[in-house]
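A.B. asks: how would this look folded up:
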Amino acid sequence: MKYEQSTAASISEQEKTFRTYISNDPALSHFLETGATQQNARFAKEAIYRDLTFLAFISPYFHEVYVNAVINAFDQRETSLMSDIAMNTILLDDTHRKQAFHDILVYLEQKEAMLASFHAKLLMQEFVDIPALTEHTNMTTIANLNYLPGEFLEFRCAYARAIMKVINSLVNRNLQIATIMITDLRQLTVDMQTANDVKALYQRLNDADQEASAIDSSYGYSGTYDNSGSSGYSGSAGYSGNFDNSGGSDGSIGRVLLGIVIIIAIIIITIFGRFSSGNSGYHSSGSYHYHRSYRPSYHPSDHPSYHPSYRRGRR
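C.D. replies: Okay, here's the model as predicted:
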């Protein structure tokens, strides 16, 4: 139901009073009429805003714009909009509050279902659009989830578990992106048990990343991944880093395999060299012996002048 200013004479005095309060509150009237917020604008602190009769009047109008504004903040990846919504009072009675939260939850469960779809594709070794995946896990989404009221804590925990499933399936394919995802997930407000599970997974991936970096260093590779605080994101637009998901293999794992192949090649060359030396005609019990080439010894009798017939002919 869209809120509009009314000057009809038929409305009750009570409704006129309510509408007067709304008209005198620029932030509230702007939100009700446009569905948008003014940056850092707060609703007035009026005692009547807690009155059950006033809430019953405003709830049908506030419910629609509130739900749409929250959904738009997620769709447009706008944390500033969610921040402005969160810092203002939710002017809904109990019935409309439950209905509004249900409507938002239905929308959020669709995002959770997308995570389940990505998880299934990863398990089946199918192609996964990484930028599309990270739209559901990046810091903008995490921040907007945190801005939601406490009633959404249970959903945040379920969403965190869905992301962890994706990370566990992604880690062998793309350790870099998996590390970014778990780093951002640590910022999500969840219960203690879920927070401990997220922390344990973060530590495991961090150890794996350091091990891969150490292997790269031992073979002279220089990594290009920087995880120093920024988490690899650029504002609300998603990841700023470029990454290649072609073939579904992680670069660090490929380098490890290359190192193994090099080691195997060295072993084969060494064995082949020893085999060749064993068949080269030199037989020895241990160390190599230098064999001099054969040179016949010279004796004076070998010269023609030594023979008597030669000397008689000379006379």
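
A.B. asks: For the rest of this, base every contact and every neighbour count on C-alpha atoms.
C.D. replies: Noted.

A.B. asks: Tell me the gap between stretch 108-119 and the middle of its chain.
C.D. replies: From the chain centre to the centre of stretch 108-119 is a distance of 16 Å (Cα atoms, centre = their mean, to the nearest Å).

A.B. asks: Following up with a second sequence; could you model it the same way so I can compare the two?
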Amino acid sequence: MIQFINPVDILNLAATDLASIDDTVIKRAKKAALAEIDLSDDGFFHYHEQQLTRSDCERVINELEEHDKLEFYHFIANSPALNKFLINGDESFFTAFRHESIYKLPEFVKFISPYFAAAYDSALWKAWQQYTNPIDHIVAVDPIVVTDDMDNAYKSVRNDLNRKIEDIRELYAKVEDLEQEVNLKAIAAQADILLDKDRLNTLPPYFQDLRNTMVLATRKLAIQINNVRGDSAIGRQLVETLREVQTDGVTKEKLVKDYELLRNAEKHQADANDPVRIRYNELVAALTEVYKAASNPQSSVPGVRKWVDEHINIEEIKALDVKYHNIKIQLATKLGGLGAAIYKGHRERFAALDYIEMAEQIGVLEGEPLDMILDFRKILQQEIAELGVTPDDPHGINKKVIRDMIIIGTVIIIIVIFSKGCF
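C.D. replies: Model prediction:
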């Protein structure tokens, strides 16, 4: 760290009016300061816990021969918070900070820049290392430095972020290496700690490129956790954290797309392992085969009914959680299809009507599918009414037999009557 020594302090001229400080005043004060060194027990000038040699003092005192430097040193000496900050990094400078017009003077900024950059870097790094210590009060003050010294003002934190980026890349390599057994939750936790999103967001715009780089490195890790290790949930959680980091527009767009892809993959994985969903998906598949077979006139209507009674529980289906809504729709649709198949293959109107009513009872059909079901039910009811069929005589066979018997009986009576008439 570049050591700041204020010769105005050494000469004890801070309280002296700047306009009255000339070469004579400086020489007299210098003589007194050097005499103090000569008379000291250890041969040093004790300056804010520093031990300055005679040559150290002479070197900085000689700088006062330049009037601008005399003015700058005098201003700093009369700004205790700034003076202490430059000398030993006293952070009270940040809490007591106020804008001064001299801070905009290019010559002053150039003069103070190397000292301020070193002190600022030290203070920021100290706060950054203490994870429970906020850094807001430091980064709220822009470094009073020239452009060339800006990197020096943020050097330590910048180096730390670069190290963390490399650590995240090492985590990526571990995930990618399938020969290694890894704890993905532990990997994600490490990445989360390295990212340290809340404090990362408090850093000033200077760190935006590094912030983007860190986010993209972690994003790559999240994608790899899904692609290589097949855990979309952990990948999605990491991306969700990344979306809270301040990034540029392009990076934000990537994260939004990644999040949606990983969320869909996570849902697919959850669905694939959900025992309820597995069970009902199998039921939907089986019911599909049943209704396909039911349209065949050679199939058994009672056999179909027996299968439905054994496998379909309407009340249980109705009670399924809302996340299984799509399954309920599929089952209702298949039951409606079964009704149509029974009618097509066997003209079993009452059996078809039963399956239509089951589909309605599930209570999820709407729009065109529901309209089709209702229209089909009306057709069935109209045919039943017109044909005068009953559940016990679904095809009207008994009615036909009775009608035929009446006709035959009438014919016989007519024949008998006519026979008697002939005698």
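
A.B. asks: secondary structure element for the residue mapped onto residue 181 of the first structure from the second structure?
C.D. replies: In the second structure, residue 181 of the first structure lines up with residue 238, judged by TM-score structural alignment. Taking DSSP states H and E as the criterion, residue 238 of the second structure maps to helix 232-242.

A.B. asks: Provide the contact partners of that helix at residue level.
C.D. replies: 184-185, 188, 192, 197, 215, 218-219, 221-226, 255, 258-259, 262-263, 265-266, 269 (Cα atoms under 8 Å, 6 or more residues apart in numbering).

A.B. asks: mean shift between it and the first structure?
C.D. replies: On superposition with the first structure, the average gap between helix 232-242 of the second structure and its aligned counterparts reaches 3.1 Å (mean Cα distance after the TM-score superposition for the first structure).

A.B. asks: Give the other helices and strands that the helix or strand just after that helix contacts.
C.D. replies: Downstream of helix 232-242 of the second structure, the next assigned helix or strand under DSSP H and E is helix 249-273. In terms of contacts (3 or more Cα pairs under 8 Å, 6 or more residues apart in numbering; DSSP states H and E), helix 249-273 of the second structure is packed against helix 208-227, helix 232-242, helix 275-294.

A.B. asks: 6 Å instead?
C.D. replies: The contact analysis (3 or more Cα pairs under 6 Å, 6 or more residues apart in numbering; DSSP states H and E) places helix 249-273 of the second structure against helix 232-242.

A.B. asks: So what's the gap between the helix or strand hosting residue 27 of the first structure and the chain middle?
C.D. replies: In the assignment (DSSP H and E), residue 27 of the first structure maps to helix 26-34. Centroid separation between helix 26-34 of the first structure and its chain, computed with Cα atoms, centre = their mean, is 38 Å.

A.B. asks: Quick check: it compared with the second structure, mean distance?
C.D. replies: Relative to the second structure, helix 26-34 of the first structure is 3.9 Å off (mean Cα distance after the TM-score superposition for the first structure).

A.B. asks: List the buried residues in that helix.
C.D. replies: For helix 26-34 of the first structure, burial by neighbour count (16 or more other Cα atoms under 10 Å) applies to 26, 27, 28, 29, 30, 31, 32.

A.B. asks: go on, stretch 61-78 of the second structure?
C.D. replies: Here stretch 61-78 of the second structure shows 61, 64, 69, 70, 71, 72, 73, 74, 75, 76, 77, 78 as buried, counting by 16+ other Cα under 10 Å.

A.B. asks: so how far is residue 340 of the second structure from residue 346 of the second structure?
C.D. replies: 10 Å (Cα to Cα, to the nearest Å).

A.B. asks: Neighbour count for the two, which is higher?
C.D. replies: Set residue 346 of the second structure next to residue 340 and count neighbours by other Cα atoms under 10 Å: residue 340 wins out with 26 against 20.

A.B. asks: Quick test: name the residue nearest the centre of the first structure.
C.D. replies: residue 181 (2.9 Å; Cα atoms, centre = their mean).

A.B. asks: which stretches of the second structure form strands?
C.D. replies: 45-47, 50-52 (DSSP state E).

A.B. asks: Just name the most buried of the ones you listed.
C.D. replies: Of all those, strand 45-47 carries the top mean neighbour count, a mean of 17, counting by mean count of other Cα atoms under 10 Å.

A.B. asks: Looking at the first structure, which helix is longest?
C.D. replies: Using DSSP state H, we find that the single longest helix of the first structure is helix 94-123.
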